[in-house]
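In: Please find the sequence and the predicted model below.
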Amino acid sequence: MTSEITLFVNPTAGRGRGAHAAQPAAAALRAAGFSVRTLVGNGPEDALRRAREAVDAGTGALIAVGGDGMAGLALQAVAETRTPLGVIAVGTGNDFARALGLPIRDPAAAGRLAAEALKSARIRDVDLGRVDGGRGGGRWFGTVLASGFDSRVNDRGNRMRWPAGRFKYDLAMVAELAAFRPVPYRIRLDDGPVLKVDATLVAVGNGSSYGGGMRICAGAVLDDGLFDVTVVGDCSRTTLLRVFPRVYRGTHLDHPKVTVHRAAKISVEAPDVSGYADGEPLGPLPLTARCVPGAVRVLAP
């Protein structure tokens, strides 16, 4: 393995934490004897192009510095290659790093862990989801593909210019609650029959959480070759308000309106609903996703 490591940096992650986090992470890697190259793109497309060039050139590892969006962008460059991925998690959500058991908002510790993992070849193969169909076709994801109430909150929050940070999405959730109604879904698990269900949301989990620790697919693990699919049924607004806070503990899965399925492939269709994966928009349903076992090598704790 080459001693040159690429830091893939989102300078705006976590309200500017990304730019500051690169320095202690790089220092920890250099102290361990690695040569560090920092890569910052002019927008997502340029950043991904540069990351792929680094992977093609044989970088020893691609280490994403930022939040889930940056980790998700890095996945597009390293999936199904031999290049390991490291994560310096300093964003708002950090759910992929959380699923991997990596340090959160401690770039020096995360940098030291990455260096130790590289020196001892402590590398773990984990699954990824891959999306087919829609504008998101061909996209890899590490955590959760969301659709329904949660994706509508994302849609609204992304359109809001004020306030900043997570509070914006709290306000978006309140606004969506006032107007939301369950929608008719058509779901096919693997090659089984089509399930028709009125649902509040359908979440497809490669990892267990999204939104900064909301354990929507609490039983999902990263290396079992299967998605956990959480379907929240036709809840009233009152029921949703009562159940939704339980998602942080994962105890919502016990509610009678919630069902969980496990599948290696899923197709989801619903009118006027968008999909999001790793917090990034995929476009409108229908979408199909499949779990690809061992699709990425990650630097493990």
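Out: That came through, no problem. Numbering: from 1, shown residues only.

In: use CA for all of it now, contacts and neighbours both
Out: Fine.

In: ok, longest strand in the protein?
Out: The strand spanning the most residues in the chain, taking DSSP state E as the definition, is strand 287-299.

In: so the closest residue to Gly279 other than its chain neighbours, which of the three states?
Out: Counting by Cα to Cα, 6 or more residues apart in numbering, the nearest residue to Gly279 once its immediate chain neighbours are dropped is Gly69, at 6.6 Å. Here Gly69 is recorded as helix under DSSP: H, G, I helix; E, B strand; the rest coil.

In: coming back round to it: so which elements touch the longest strand of the chain?
Out: In this structure, strand 287-299 packs against strand 85-89, helix 107-119, strand 123-132, strand 265-269, with contacts taken as 3 or more Cα pairs under 8 Å, 6 or more residues apart in numbering; DSSP states H and E.

In: Is it possible to get CSV of the ones you listed that adds distance to Leu100 and mean neighbour count?
Out: As requested, the helices and strands packed on strand 287-299 are arranged in CSV below (distance: least, Cα to Cα, whole Å; neighbours: other Cα atoms under 10 Å):
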stretch, distance to Leu100, mean neighbour count
strand 85-89, 9, 30
helix 107-119, 12, 22
strand 123-132, 9, 22
strand 265-269, 22, 20
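
In: In JSON lines, list the ones you listed along with distance to Leu201.
Out: What follows is the helices and strands packed on strand 287-299, written out as JSON lines (distance: least, Cα to Cα, whole Å):
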{"stretch": "strand 85-89", "distance to Leu201": "27"}
{"stretch": "helix 107-119", "distance to Leu201": "34"}
{"stretch": "strand 123-132", "distance to Leu201": "18"}
{"stretch": "strand 265-269", "distance to Leu201": "11"}
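
In: hold the first one in mind and look at this next one:
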Amino acid sequence: MSRLRVGLLANPAAALGAAHRVGRQVGHLLRLAGISVVDISGPSAHVARARAEEVRDSLTALVVVGGDGTVSLGAEIVAGTPVRLGIVPAGSGNDFARALGLPINAPEDSTRALLHALSRPVVTIDAIEILAAGERSLPHRSLALGNVNLGFDALVNARANRAGRGHTVRYSTALLRELPSFAPLPYWLEIDGGERIELDATILTLSSSGVFGGGMRMVPEARVDDGVLELTSVAGLGRAQLLRFFPRVYRGTHTSLDALEIRPVREVTVGLRHGRDLRAYADGEPRALLPLTARVLPGAVRLLADLSAARGEVPGTEGAS
């Protein structure tokens, strides 16, 4: 393993600075295991991205330490390259890590999982590419690994990000505060190159992992490596019904409701027919204003992890008959 070189990118702001401390610990443990580690963390995502891109071609893997936003930053850096993405969950939400079944708030367990994966065959997962429409171009390539939130869920995410610590609590609080003034949004959609359709919906989410909001399992059957995304819409629920809907999402018991529709897609363009500006959120971070296009990039990211937990398999039994 001495020939392996790993880049380490810790978000200094994640979990009120805890991710930075976890990053130092993980780097120490990797070095003890004989791995060459180069710390490319920076005071901002822009600086970290630049540092990572300078050394990317020399890396075996890029290990990111932080929350979902840090994970998507790592995906943007390594997508389409041979560099594998390792994840040490150390943020406030950690929803993508939850979807993969990775150890949460356990640096030693996370490091053991990374070392194990380095000796295993390469695993690839899908990414979601987000493209702004018209003149509203994005400053760099925008990728997500978990979800793109396009409705009430995006507004709740925005409010939660402005709140204090404790992602699950602040997300629930933001939901309750956003609900009284919310009305369904008038969307137009073009799905997989088809004709434009209109939809009035409360929730509109494009998922690869299907988990967001501190453990909401919006699409329990979602897979991160199947080459398709799930477009989820919720329509026809009043405020009182919507209030009862979200606890069921945490339990994953909402999928039988008539108000919910989940359809597989590869590309969707979404806009609003009239009214307010709405900014999409992806993996907990603000992205483009609508209209936007999002599409799946099958197998775009080489993941440094074992997907058996995400698939409900027993490790080591993949392909067993």
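Out: Arrived safely, thanks for sending. None of the values given here were measured: they were computed from a predicted structure.

In: Any idea what the TM-score is?
Out: Comparison of the two superposed chains (TM-score structural alignment, normalised by the length of structure 1) gives a TM-score of 0.93, and 297 aligned residues with a Cα RMSD of 1.7 Å.

In: Quick one, which of the helices and strands packed on strand 287-299 of structure 1 gets closest to Ala21 of structure 1.
Out: In terms of Cα to Cα, the element of these nearest to Ala21 of structure 1 is helix 107-119, at 5.4 Å.

In: circling back to that earlier point, among the helices and strands packed on strand 287-299 of structure 1, which is nearest Leu285 of structure 1?
Out: Where these are weighed against each other on Cα to Cα, the nearest is strand 265-269, at 5.3 Å.

In: the longest helix in structure 2 is where?
Out: helix 18-32 (DSSP state H).

In: Next secondary structure element downstream of that helix?
Out: Past helix 18-32 of structure 2, heading to the C-terminal end, the next element that is a helix or strand (DSSP states H and E) is strand 36-39.

In: Check the mean deviation of whichever helix or strand comes after that next one from structure 1.
Out: Following strand 36-39 of structure 2 in sequence order, the next helix or strand is helix 45-55 (DSSP H and E). On superposition with structure 1, the average gap between helix 45-55 of structure 2 and its aligned counterparts reaches 1.3 Å (mean Cα distance after the TM-score superposition for structure 1).

In: And helix 45-55 of structure 2, what's buried?
Out: Buried residues in helix 45-55 of structure 2, counting neighbours by 16 or more other Cα atoms under 10 Å, are found at 45, 48-49, 51-52.

In: now swap in stretch 142-161 of structure 1 and tell me
Out: When burial is assessed from 16+ other Cα under 10 Å, stretch 142-161 of structure 1 yields the following buried residues: 142-157.

In: Also stretch 175-192 of structure 1?
Out: Neighbour-count burial for stretch 175-192 of structure 1, counted by 16+ other Cα under 10 Å, picks out 176-177, 181-189.

In: Could you tell me which of the residues you listed are located in helices?
Out: For those, the ones inside helices are 176-177, with DSSP H as the criterion.

In: Could you dump the buried residues of stretch 175-192 of structure 1 into JSON lines with distance to Val231 of structure 1 added?
Out: JSON lines is the format used below for the buried residues of stretch 175-192 of structure 1 (distance: Cα to Cα, whole Å):
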{"residue": "Glu176", "distance to Val231 of structure 1": "18"}
{"residue": "Leu177", "distance to Val231 of structure 1": "18"}
{"residue": "Arg181", "distance to Val231 of structure 1": "15"}
{"residue": "Pro182", "distance to Val231 of structure 1": "11"}
{"residue": "Val183", "distance to Val231 of structure 1": "12"}
{"residue": "Pro184", "distance to Val231 of structure 1": "12"}
{"residue": "Tyr185", "distance to Val231 of structure 1": "10"}
{"residue": "Arg186", "distance to Val231 of structure 1": "12"}
{"residue": "Ile187", "distance to Val231 of structure 1": "10"}
{"residue": "Arg188", "distance to Val231 of structure 1": "13"}
{"residue": "Leu189", "distance to Val231 of structure 1": "12"}
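
In: Go through the buried residues of stretch 175-192 of structure 1 and name the one nearest Arg112 of structure 1.
Out: The shortest distance between Arg112 of structure 1 and any of the buried residues of stretch 175-192 of structure 1, using Cα to Cα, involves Leu189 and amounts to 41.0 Å.

In: contacting residues for His20 of structure 1?
Out: Taking Cα atoms under 8 Å, 6 or more residues apart in numbering as the contact definition, His20 of structure 1 lies against Pro11.

In: quick one, the longest helix of structure 2 and strand 84-89 angle?
Out: 130 degrees (axes from the mean of the first three to the mean of the last three Cα atoms, to 10 degrees).

In: Among the buried residues of helix 45-55 of structure 2, which one sits closest to Val37 of structure 2?
Out: Using Cα to Cα, the shortest approach to Val37 of structure 2 within the buried residues of helix 45-55 of structure 2 belongs to Ala52, at 12.5 Å.

In: How much space separates the closest residue to the closest one other than its chain neighbours from Asn94 of structure 2?
Out: Closest residue to Ala52 of structure 2 apart from its sequence neighbours, by Cα to Cα, 6+ apart: Ile40 at 6.0 Å. Summarising the geometry, the distance separating Ile40 of structure 2 from Asn94 of structure 2, computed by Cα to Cα, to the nearest Å, is 21 Å.

In: Between these two, which is the more surrounded one?
Out: When neighbours are counted by other Cα atoms under 10 Å, Ile40 of structure 2 and Asn94 differ, and Asn94 comes out ahead with 28 against 22.

In: which non-adjacent residue is nearest that one?
Out: Of all residues apart from its sequence neighbours, Gly67 sits closest to Asn94 of structure 2 (Cα to Cα, 6+ apart), at 5.1 Å.

In: count of residues packed around that neighbour?
Out: Close neighbours of Gly67 of structure 2, defined as other Cα under 10 Å, add up to 27.

In: Alignment lookup: it to structure 1.
Out: In structure 1, Gly67 of structure 2 lines up with Gly67, judged by TM-score structural alignment.
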